[in-house]
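J.: after the sequence you'll find the predicted model.
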Amino acid sequence: MKTSLFAFPFSKSTALKLLRPALRPRIFLKCKQPSPFQPRYAHTPADDPYFQSIVDNPAVLVRTGQKHGPGLIVLILIPVISFGLGTWQVFRLQWKTDLIARFEDRILKPPLPLPPRIDPAAVKDFDYRRVVTTGFLRHDQEMLIGPRIHNGNDGYLVVTPLQREGDASKILVNRGWIPKKFKRQVDRQAGLPIKGVTVEGLLREPWKKNMFTPDNKPELGEFYFPDVEQLAKFSASDPVWIEETMAPDLLKAYDREALGIPIGRPAEVNLRNNHTQYIFTWYALSAATAIMFWMLVRKPPPDSIRRIRQNKEW
């Protein structure tokens, strides 16, 4: 009979059954901030002092059926609105180009003598039309509009009513710009003609004042904006505005500035036409926001959301 180092009082199968629980791997449980002095392994959750049940740590609801919120609607409106504004600027560019061409065609025509009586409602159809008239300047009713900047210097626009010859009406003439130091008439006697004068200039339509321009104070002699209706009422003139013109001559302009003689404007159209820049700006904004919208829509969801969606499909 063979002897063995280990002798069991029971059969081999019974011994394996008794040893099987000891051979099983121990269960690993995650602990919340385990202490280095506490065991990290436990056979059952009851043996782990750091175990948390679903009651202690409830689950967080995650929305998986909708990828984006209401902000996506706002983002999609930006490229649509920007594209519409860019298209609107295209039509504005065409309108402004035709308007400038029509005004330049009027300037090229010879000066038109003003009739004795002028209908203010018809001035709109003759905007930027060159006209000529004669009369006497009423310096006693002179009005200075300013401040106005000319070549970096501060000054004023000289507006003087012109009493036309005969029984003709009295109109407003914008004679041009003078430096600020010649605000008083006694300092610029050379720029105050007494005899009759011939005025050649552009017949202009009245402007509209924006909200940032302060109101005129005629009673104090302060004028900030050429309000034709107000200036005509203040000087008992017809609401007809003439801008006196002169040939562009740098030396002549310097001589006028030194003597306080108003410097007239050149006979040219000075309307601003920035619609091409606006078109580029709005279309560029539309393209940029459209790309951002596409990138946001195509962005993959987070890993947690993707795993939850996969679990729902199981």
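T.: Structure received. Not measured: the values here are computed from a predicted model.

J.: every contact and neighbour count from this point should use C-alpha atoms.
T.: Noted.

J.: quick one, helices of the stretch 201-314 of the chain?
T.: In the stretch 201-314 of the chain, the segments counted as helices under DSSP state H, counting those that start in this stretch are 228-235, 250-259, 275-298, 303-313.

J.: which parts of the first one are buried?
T.: Within helix 228-235, the residues scored as buried using 16 or more other CA atoms under 10 Å are 228, 231-232, 235.

J.: I'd assumed D227 was in contact with P206.
T.: Yes - here P206 reaches D227: they are 7.2 Å apart, a contact under CA atoms under 8 Å.

J.: what segments of the stretch 51-200 of the chain are strands?
T.: In the stretch 51-200 of the chain, the strands defined using DSSP state E, counting those that start in this stretch lie at 112-113, 129-137, 143-150, 153-164, 170-179, 197-204.

J.: put this next to the previous one:
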Amino acid sequence: MNRVFKLFKVRDVPVKTLKRKYATVKTANVDWSPMKSKKQLSQNIEFSGTKSRKVFFGLLCLAPIITFALGTWQVKRLKWKNQLVAECEDRLTYKPIPLPKNLTKEDLPNLEYRKVLVTGHFDYSREVYVGPRLHDGKKGYTLICPFVQSNGSGDVLLDRGWISADKVVPQSRNLQHLSCPKGEITVECVVRVAPTKGIFHLDHEKHSKLYQYLDADAMAEELGTKNVYLQVLQNFHDRPEWLNNESKLSDTVNDAVAKTSSWAFWKSSPKIDSSKLNNDNDYHPDIIDTSKPFDTADEFDPLQFINAGVPLGKVPKIDYKNNHMNYLVTWYSLSVASTILLIYMFKKGRFLNPTEEKMMYAKKIID
């Protein structure tokens, strides 16, 4: 600092002022020893730009062809799905038949949604549950129970339907002759092809009664049944023929009490005379008339089944999803849009040589 003062002979001037007005060292702003390269920077940029343009141009040319092919494939899928739904709807109109004895997994697609009758009894010791599943905002599970056929053709998997979470234990259910029928019974079902295990599905934990998803293969292997999956049809009629002789009277009283609690909201409750309950052969008009065929008075409502723990069976309708029309419209729309874009790019000349574009721009400036 003293050398600066001596050089300019301005000792009384502040240092900050000197730094602002005078520069003692000059530094070059340009690097005079740049790295040498065989290719210029402009050439590299031009090469990469041309390559990306070619890739984009190729994809744009392929887009109309690929999307048109996918749309045509969806047309075939739509025809196949419509035919499948029509066949299944036609099968639902047929009268139920006894389940074939030698039915295998390979035969299920040809009988899907066919109504069948199975005769035998449930094995409640092997009940399993799938879920949880929601029904009208209430937590529950899909109840699947092995059914032992009386004709000796093997056990099958019966999907009894949805049951609330607080009624999964068989002892906690009411209307036992409907929720846990005992003895030999005949059940009306529909044949279904169970969905296969997905890629992202985890393996089922063995010896567990809870399944996260429906895996008929794992269920059949673990429960020792045939790989035949049936769904019990929804039926809210009473089944007095499912009552056992020794428990017929007690279950009849329970049914009357259950109906009394639900009927009390809109009609007078039926009165039960205990003096009439001494003999099983007596006629009890105030409870249930089992000597007459079913009518609307012998039918429950879904809420009664839910509260009593009776599984809600399968509604007789087709569950297939047919979204192929939406896919068809989507792919064909993309094909048309990409074709229009390609024609627009050609008409506007967007695929000229970058070097030629630069020369044209330079000529405009020079002129």
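T.: Looks like it came in fine. Nothing here was measured: the structure is a model prediction, and the numbers come from that model.

J.: with distance to L271 of the first structure as added columns, please give the buried residues of helix 228-235 of the first structure in JSON lines.
T.: Formatted as JSON lines, the entries for the buried residues of helix 228-235 of the first structure read as follows, by distance: CA to CA, whole Å:
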{"residue": "V228", "distance to L271 of the first structure": "19"}
{"residue": "L231", "distance to L271 of the first structure": "23"}
{"residue": "A232", "distance to L271 of the first structure": "24"}
{"residue": "S235", "distance to L271 of the first structure": "28"}
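
J.: thinking again about what came up before, can you say which of the helices of the stretch 201-314 of the first structure is nearest to F136 of the first structure?
T.: With respect to F136 of the first structure, and counting by CA to CA, the nearest of the helices of the stretch 201-314 of the first structure is helix 228-235 at 14.4 Å.

J.: in the second structure, what residues pair with the closest one?
T.: Helix 228-235 of the first structure lines up with residues 216-223 of the second structure when matched by TM-score structural alignment.

J.: contacts made by that stretch with the rest, please.
T.: Applying CA atoms under 8 Å, 6 or more residues apart in numbering, the external contacts of stretch 216-223 of the second structure come out as 126, 146, 157, 194-196, 204, 206-207, 225-227, 229.

J.: so which of those belong to strands?
T.: 146, 157, 229 (DSSP state E).

J.: ok, of these, which one's closest to T93 of the second structure?
T.: Distances from those to T93 of the second structure were compared by CA to CA; the smallest belongs to Y229, at 20.1 Å.

J.: was I right to think the closest one contacts L214?
T.: No - here Y229 of the second structure lies out of contact with L214, judged by CA under 8 Å, at a distance of 10.4 Å.

J.: what sits in contact with each of those two?
T.: When contacts are counted by CA under 8 Å, 6+ apart, the set common to Y229 of the second structure and L214 consists of A194.

J.: tell me the spacing between Y129 of the second structure and K51 of the second structure.
T.: Counting by CA to CA, to the nearest Å, the separation of Y129 of the second structure from K51 of the second structure is 58 Å.

J.: do the same with T355 of the second structure
T.: In this structure, T355 of the second structure lies at 14 Å from K51 of the second structure, with CA to CA as the measure.

J.: what is in contact with these two at once?
T.: Listed contacts common to T355 of the second structure and K51 are nil; contacts here mean CA under 8 Å, 6+ apart.

J.: can you pull the buried residues of the lengthiest helix in the first structure?
T.: Taking residue count as the measure and DSSP state H as the definition, the longest helix of the first structure comes out as helix 71-107. With burial defined by 16+ other CA under 10 Å, the residues of helix 71-107 of the first structure counted as buried are 76, 78-80, 82-83, 85-86, 89-90, 92-93, 96, 100, 103-104, 106-107.

J.: many thanks, have a good one.
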